[in-house]
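Trainee: what follows is a predicted protein model with its sequence.
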Amino acid sequence: MFLSGYWLQVVLSWAVVAFATATVVVAVQNAKLEQDLRDVQSKIDIFEEWNGAKNQRVKREDSIDYRLPTALVPTHYEVYWHPDLETGTFTGQERISITVVEATNQIILHSYLLEITSVYVLNREVESFELETERQFLIITLTQELPVDASITLGIIFNGQMKDKLVGLYSSTYQNEAGAQRNISTSQFEPVYARQGFPCFDEPAMKATFAITVVHPSGSYHAISNMKEIESNYLGDYTEAIFESTVKMSTYLVCVIVSDFASQETTVRANGIGEDFSMQAYATSHQIDKVEFALEFGAAVTEYYIQYYKVAYPLTKLDMAAIPDFSSNAMEHWGLVTYRETALLYDSSYSSTLNKQSIAGVLAHEIAHQWFGNLVTMQWWNDIWLNEGFARYMQYKGVNAVHSDWGMLEQFQIIALHPVLLYDAKLSSHPIVQQVDTPAEISAIFDTISYEKGGSVIRMLETYVGAENFEEAVTNYLVKHQFQNTVTDDFLTEVDAVVPALGVKKLMLTWTNQMGYPVLNVSKTSAGFLVTQQRFLSNPASYEEEPEDSEFGYKWSVPITYTASTWEDGSVSSVVYDYDVDSVGIALDSDIEWIKLNVHQTGYYRVNYEESLWTLLIQQLTTDPSRFDIADRAHLLNDAFALADASQLSYIVPLEMTGYLAQEQDFVPWYVAANKLIAIHRSLMFSEGYVSYLTYARSLLANIYQELGWTVDANNHLRNRLRVSILSAACALGLPDCLEQASTRFNAFLQNPTTARPSPDLREIVYYYGIQESSSQSSWQQLYALFLDEADASERVKMMYGLAGSRDAQTLFNFLDLGYDESIVRSQDYFTLVQNIAANPVGEPVVWEYYREHWPELSARFTLTNRNFGRLISQITQNFAGTVKLEEVQQFYAKYPEAGAGANSRLEAVETIKYNIEWLARNRADITDWLSGTASPLLTAKNQL
């Protein structure tokens, strides 16, 4: 599954305050800030509640066992579904073939939100059956005990609802070109929602084969599933579609769709590894031309994976479908991958460069799962990282194999690695492998640790063992365990077998079994360089807390790579820093001035140098930036700012480093810099020195902004990505020409939406800052009307983002309230709407008030097991930086203690607020002093902006 939400990219655009009154606002707000900081010292210890919250997180309901008993093993399902598209209900029946491995008189399987109308067991007498809601069990008691090795057939007749949900078997609607509403039925069963579609043994290790029959309306409607249709029975108003039996697979991979979608088809070439097979893409008929890119890319990346894995694709087809309503970005059902429309459909008239890249990434992720996840599946959800971490890393390799000019291997740093390094530096993080039992816990573990940290650690492992060795191990793993289930140790065993001398298992346990990561501290000695390590935490106050238990004492076995000042040929050496030693020495010649660790930032750790080494690295960057490649320049920027944010490095170091940006021309380093410039702007917004900071930040952007301009390059992917990053930062930081350009383009668009629509790459910037700069309510209403009429999903997302740029709190409240209506904002997009408004400083308090007041309705609609709803609290509050807001959050928790899948998000929210308060106290003065001293000569030499 490909997660949607804020993990996949950092939002680049923030609202800008009214600069004409900035001095007055700063003075007033600064007084309030000073009081807040005094409150911090007098009223709270920075983590006074942490132990209680931590204990609440790890507390388990030991009296309840949510796992199925092990007495029975399903082998085959015959499932018959009849979804009624008009009423939004479905009926079904099934027969499950079961093998008895332990004597029992009960059959226990999962069923949730289903009405069970009949239960029978062939040649056995059923005494009773009951539904247990807490564990979502269907418990069937027989009159006699089933002996070991018996084979039985269980039959169940059931029915359920498809409306008002996005999981299980559910309904979706869309409008065709004629404006008529069309209904469809589709499914989303991962991780624990198959039990809402049919009673089943809904655990990943309970693999079986599935013979599926689906009833659909005759005429324009049809049904598709994991396998090809082999028979069709016409029944008048309805038709039965009968599909081939599947291969052995987990329940969460079952998929059925009833729709009137159109399709296009291509062929995937196996090139000697298995047989060629078909790939079809399904979408609403008026959008079917938008699947061409997905088909072309999908076939190409699938062919790459076949060669990479060296394992034949085991099914006879691999289809894709764009669903109008979908909770995640995509889902890797075997043979039938489902997507949001924005994650599959590409139209150059509407889709930006980022849209195109995102579509490719999502496709590459889900198709990678067809082997790693579907063919070989984790034993239990504790090891979900085996699925998602591997697919996350492979998606970058897959896209890079097809589009090598997109720089995807470097983009892994900024999209995957850097965000998770921020998250994993908090006490609210968790290990990659973590025990989960309840449905809410299972849902919550589909997070940035499983995906981004999992992918980052796999990337580090590949670098450590070598790409060819890693690929061989992956093939061996897939062949050995095909159609089976595994744990983390099974995968590491295969890597270990290829490179037995490297001690892979010992090294990897320090990364999978404990949260966090180290910072390596580097100093120069007479013999070379000395490296020590400690756990990296973003808030210095966190070090005062009693850490959760770790068998490795929060030390890591680190595969270090490094290069040195005199190695101008780009040579790289390596050494392993074992977790159980105090330090490691790197012996180098005395003429080597500096050393740079973590080459290309493939390692999952940060690096801090003594001050003299940082000075030399900055001098090298300034003198000749090309001495470091793209990834290393981005790494130096990212680590320097992160270390300064954590008070492990003077803020003067990263600020001095930004001076080299005048020579920077590449997207990835600029993405790091631009995001940080925006983040500091938001943090300093109400502080002394804010105006000086704005002036300096704008000066850094001035040259690259002028050079890039507002004209999109049709065939330069990375140049377009750079342009959007720079324009977004320039407008967020209030560069006058940027705001003027956005406003001019926006007004022209409103005057003629058909011919004056901006380039897709520029639309979010133009819509957002056009709305922000407009003082006319009619402009907002015009864009809102266009939003309501827009049929293209990606364009609606862009417009929805733009509408959140208003500086009027009442307008934002009205938009938030309107967005609750699913006829205006689809349920799948609601959380994006909330995040967009909350990211606007004017909208932040609006969203927070709304969230608190409407919590009962929100939790009833989305449920506490919804991981995206659970994460909303940390997203809404991520910029809070005062004790009043901290107290409001804590009071909210006290009022509504049940968190469900949002338990960790609540911890993260509190930790982030406290960090924000401390960040200002620690760093504001240093930044202000540097700006008033070092930066002033630079500013006088430039044109005032």
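Mentor: Looks like it arrived, so ask away. Note that this is a predicted model, so its numbers are computed, not measured. Numbering: from 1, shown residues only.

Trainee: contacts and neighbour counts: CA atoms only from here.
Mentor: Fine.

Trainee: what about the residue nearest to Ser692 when sequence neighbours are not counted, which helix or strand?
Mentor: Nearest non-adjacent residue to Ser692, counting by C-alpha to C-alpha, 6 or more residues apart in numbering: Leu931, 6.6 Å away. Leu931 belongs to helix 903-933 when assigned by DSSP states H and E.

Trainee: next up, a structure to set beside the first:
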Amino acid sequence: MAGKDRDVLPDAVKPIHYAISLYDLELGGSFSYKGTVKIDTAIQKKTAEIVLNSLELKLHDAEVFTEHTKTQHAIRASNISYDETSQRVRLEFPTELPTSSKAILVINFSGTMNNKMAGFYRSKYKPAAPHVASVPRDAEHHYMFSTQFESCDARRAFPCFDEPNLKATFDFDIEIPADQTALSNMPEKETVKSSKDSLKIVSFERTPVMSTYLLAWAFGDFEYVEDFTKRKYNGVNLPVRVYTTKGLKEQGKFALQNAHQIVDYFSDVFGIDYPLPKVDLLAVHEFSHGAMENWGLITYRTTAVLFDEAKSDAKYKNRVAYVVAHELAHQWFGNLVTMDWWSELWLNEGFATWVGWLAIDHLYPEWNVWAQFVTESVQSAFQLDSLRGSHPIEVPVKDALEIDQVFDAISYLKGSSVIRMLSAYLGVKTFLQGVSNYLKSHAYGNATTDDLWTAVSQTSKQDVNGFMHNWIKKIGFPVVTVAEEPGQITIRQSRFLSTGDVKETEDETTWWIPLGLKTASKPTGSAAGAFSSKEETLRDLDESFYKLNVNQTGFFRTNYPPQRLAKLGNARENLSAEDKIGLIGDAAALAIAGDGTTAGLLAFVEGFKGEKNYLVWAQVISALANVRSIFSDNEQVSKGLKNFTLQLISPATEAICWEFTPNEDFLTGQLRALLISSAGGAGHQSVISEARRRFQLYSSGKDQAAVHPNLRLAVFRTIVTEGGAAEYEAVKEQYLKTTAIDGKEIALQAMGRVDTAELANNYLDFLFSDKVAVQDLHSGAASLGANSKARIHLWQYIKTQWDAIHPKLAANSVVIDRFLKMGLSKFASHEVGQDIAKFFEGKDNRGYDRTLGVISDTVRANANYKERDEKLVLEWLQAHGYA
């Protein structure tokens, strides 16, 4: 059945409850399994067919049991036909099925535990501890088995009505080796011995009403660490566990320490107790996403849930804490109340992102997470949303093939940014009260964006729907341009495009903009001011100091007159870290679009030499890295920018030194790693020499403490950047032998700093070998793509090896989407942009067609910027003694 904006299943039959049994699992060879699913349904209209979702499954038979005058009738399907394009199966019956509130559809089927990180799949890993006898293995690896059903892959595991608003309850049981551990959404109900030797059947308690994409199960050679919530739920403290394969459970302790506190925190702020009887977190060795919020059994990429206090880079502590919070937020927002359709995915992801950071700010106020949010999340959202190929937050999604592409910076990061903007304007407490009312009104059901705004409007007594309509429904965001006159300023909003060529027809949206005006007399900003017109004049303004968008809570860029930007640069003591990050980000973006200049950006950041804040430095270095990338083909400009960067960061780098002190705070450690890595990349000779000395001691085994875990990436990158084949091979050896949970990711990122075609091709061959997990391919693409000397070799490799690498990339749409976007978006050449477009023209690009549009827009913006500013940049660098 086709709706206006969505292609959905016919509505004749509605699922109410599933009972799923899996058995005859082949744990090697074919990795096949058999299953029976019994679906309690309501037949709402007479029909001679039932259509449901199925992908890569074989349905052996199907039968419907109905009650008529207290007699049960069985009608067997006379024909089963598949439509692979729409991922559906049609069950045809010899006679019409009568309407019935209690019909049971029974299907026997078989499937495969695939290696695509989608559906019911297997993950390879090298065991970290002695294992049980029956663990599935090959010569080198062991296997664990788990599920990933979001967005539309439950249909790969069992035939089902796989749409988010077709909620049901679920019973699940599985037959596995007697010495393995099985997990699912709910606690274990019972385990019985199978009639087959050394097997058992594990069954689980019935789930609440929920969407198919939230069902999950897993089994393997697992162990766990456990703690309990401090709050009581139905009279008991809930068990919270982190499960890993054997030998890794101790690395789950940091996630565990966060998880039980966050469950209690969200239960308080939402005013609704966590709804299930247990919370399990599972580390999965091969995982396409960062994590998945399956209700009661949350699955994670290992680097997003495991942390080794002795071996891990501290930046992963930040990642683990945040990802744990994000997924736990979904237990309410997404699981208890689910979006009606995938077009409103942002309701799940935007909110979980914002409230995830809210929880981390609550637990770790010293981490200054909102400055981190501005430098990472807000700037990333701006970057994508400044392209023509962006999309509204709420984007029409017709069918399953389109869905994965909206799991992007718009749904997550722009979504969370506009929620932060709204909550800052209304007050966080008022906003969360509205959220609580929304969750209570729609518990165990589905809801829309309008439902959320209605609840928040009622609580705040403000027209939230009016405020937010254009932010959610329209593409893009505004730049607010400031014109100064004595005692007043005029502000004008217009759409911002990084290509700088906004057409009149593209500038018709007027956004509601909370101004956040900060002045000398109101240093925390004015909460009341907002404007919803194209232009407005603010009178009686204290001109000695003012800044719009206090703490960068508004999702807009600000274009000040050059002299005002200079004044703000000289008044840095009046600016928060968020303010500084926002100003740097705006100056860099305005230079790309042509509304500002690179000279203006360089002059502005030159004043940050004495900066102490890690997150501000991260924004400065990110902006400079992009400028250096854009102009990398011009040797004179490139050398001048390298010299500029070196002179800017050397004082701070030399002041912070190499040694970590006991009880040093998290942000200082991160600043040290950032500055050393950047200084090494900018040619700081003493940093390069010290990195080489330490790496020699570390890699030879003479002194493992020579390279602190937080400095592995900085040191590895520096020696590969400044070295040749020997250094590259030495880091590859680190990749092959590391036992650190983050070790492979760090080595891969460093290896991409190679500077010759030969080494780039060697790296790419290695990347696509069986030594690198498919989940990590995007790390290699990102590293080469950011490397101005290697990105062209990446593109040549993609072109010449496409037929060989495409099957591996395309097995999972998330993988190919990330690989292409991260690998190809840094070019600044119209010629290369046209070559990319020509190469993909005529190919089946379903699943990443939107990404190709983003790449095209980004490369064009970069190329326009390079052509426009190249000469001016060189002149500025020469005039200031850098070139």
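Mentor: Received, thanks. Just so it is clear, the structure is predicted and the values come from calculations on it, not from any experiment.

Trainee: quantify their similarity with the TM-score.
Mentor: Counting by TM-score structural alignment, normalised by the length of the second structure, the TM-score of this superposition works out to 0.94. Behind it: 859 aligned residues with a C-alpha RMSD of 2.2 Å.

Trainee: who's in contact with the counterpart of the residue nearest to Ser692 of the first structure in the second structure?
Mentor: If you follow Leu931 of the first structure across to the second structure using TM-score structural alignment, you land on Leu877. Counting by C-alpha atoms under 8 Å, 6 or more residues apart in numbering, Leu877 of the second structure touches Val637, Gly640, Leu641, Phe644, Ala883.

Trainee: what about the first structure, which of those residues hold up?
Mentor: Among those, the contacts conserved in the first structure (both residues aligned by TM-score structural alignment, their matches' C-alpha atoms under 8 Å) are Val637, Gly640, Leu641, Phe644.

Trainee: circling back to that earlier point, out of the contacts of Leu877 of the second structure, who's the most crowded?
Mentor: Among the contacts of Leu877 of the second structure, Leu641 has the most neighbours (other C-alpha atoms under 10 Å), with 26 neighbours.

Trainee: Validate this expectation: that one resides in a helix.
Mentor: Yes: counting by DSSP: H, G, I helix; E, B strand; the rest coil, Leu641 of the second structure is located in a helix.

Trainee: trace it over to the first structure, please.
Mentor: Using TM-score structural alignment, Leu641 of the second structure pairs with Tyr693 in the first structure.

Trainee: how near is the closest residue to that match other than its chain neighbours to Gln875 of the first structure?
Mentor: Excluding its sequence neighbours, the residue lying closest to Tyr693 of the first structure (C-alpha to C-alpha, 6+ apart) is Leu931, at 6.8 Å. As judged by C-alpha to C-alpha, to the nearest Å, Leu931 of the first structure and Gln875 of the first structure stand 30 Å apart.

Trainee: all helices for the stretch 201-350 of the second structure, in order.
Mentor: 253-270, 315-330, 345-363 (DSSP state H, counting those that start in this stretch).

Trainee: minimum distance to His684 of the second structure: which of those helices has it?
Mentor: For these, proximity to His684 of the second structure was assessed by C-alpha to C-alpha; helix 315-330 is nearest, at 23.7 Å.

Trainee: tell me what the closest one is packed against?
Mentor: Applying 3 or more C-alpha pairs under 8 Å, 6 or more residues apart in numbering; DSSP states H and E, one finds that helix 315-330 of the second structure contacts helix 253-270, strand 291-292, helix 345-363.

Trainee: and the first one, what's buried?
Mentor: Think helix 253-270 of the second structure. By 16 or more other C-alpha atoms under 10 Å, the buried positions in helix 253-270 of the second structure come out as 253-267, 269-270.

Trainee: residue range for that helix in the first structure?
Mentor: Going by TM-score structural alignment, helix 253-270 of the second structure sits over residues 292-309 in the first structure.

Trainee: and for the longest one?
Mentor: Following TM-score structural alignment, the partner segment of helix 345-363 of the second structure in the first structure covers residues 384-402.

Trainee: and for the second one?
Mentor: Residues 330-331 of the first structure are where strand 291-292 of the second structure lands when matched by TM-score structural alignment.

Trainee: Val834 of the first structure against Val847, yeah?
Mentor: Yes: at 6.9 Å, Val834 of the first structure counts as touching Val847 under the criterion of C-alpha atoms under 8 Å.

Trainee: hey, what's in contact with both of the two?
Mentor: Here Val834 of the first structure and Val847 have Leu816, Ile876 as joint contacts, going by C-alpha under 8 Å, 6+ apart.

Trainee: export the contacts of Leu877 of the second structure to a markdown table and tack on distance to Ala691 of the second structure?
Mentor: A markdown table is the format used below for those (distance: C-alpha to C-alpha, whole Å):
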| residue | distance to Ala691 of the second structure |
| --- | --- |
| Val637 | 27 |
| Gly640 | 24 |
| Leu641 | 23 |
| Phe644 | 22 |
| Ala883 | 27 |
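
Trainee: to what extent does the helix or strand harbouring Thr490 of the second structure diverge from the first structure after superposition?
Mentor: Assigned by DSSP H and E, Thr490 of the second structure falls within strand 488-495. Its aligned residues in the first structure lie a mean 1.2 Å from strand 488-495 of the second structure after superposition (mean C-alpha distance after the TM-score superposition for the first structure).
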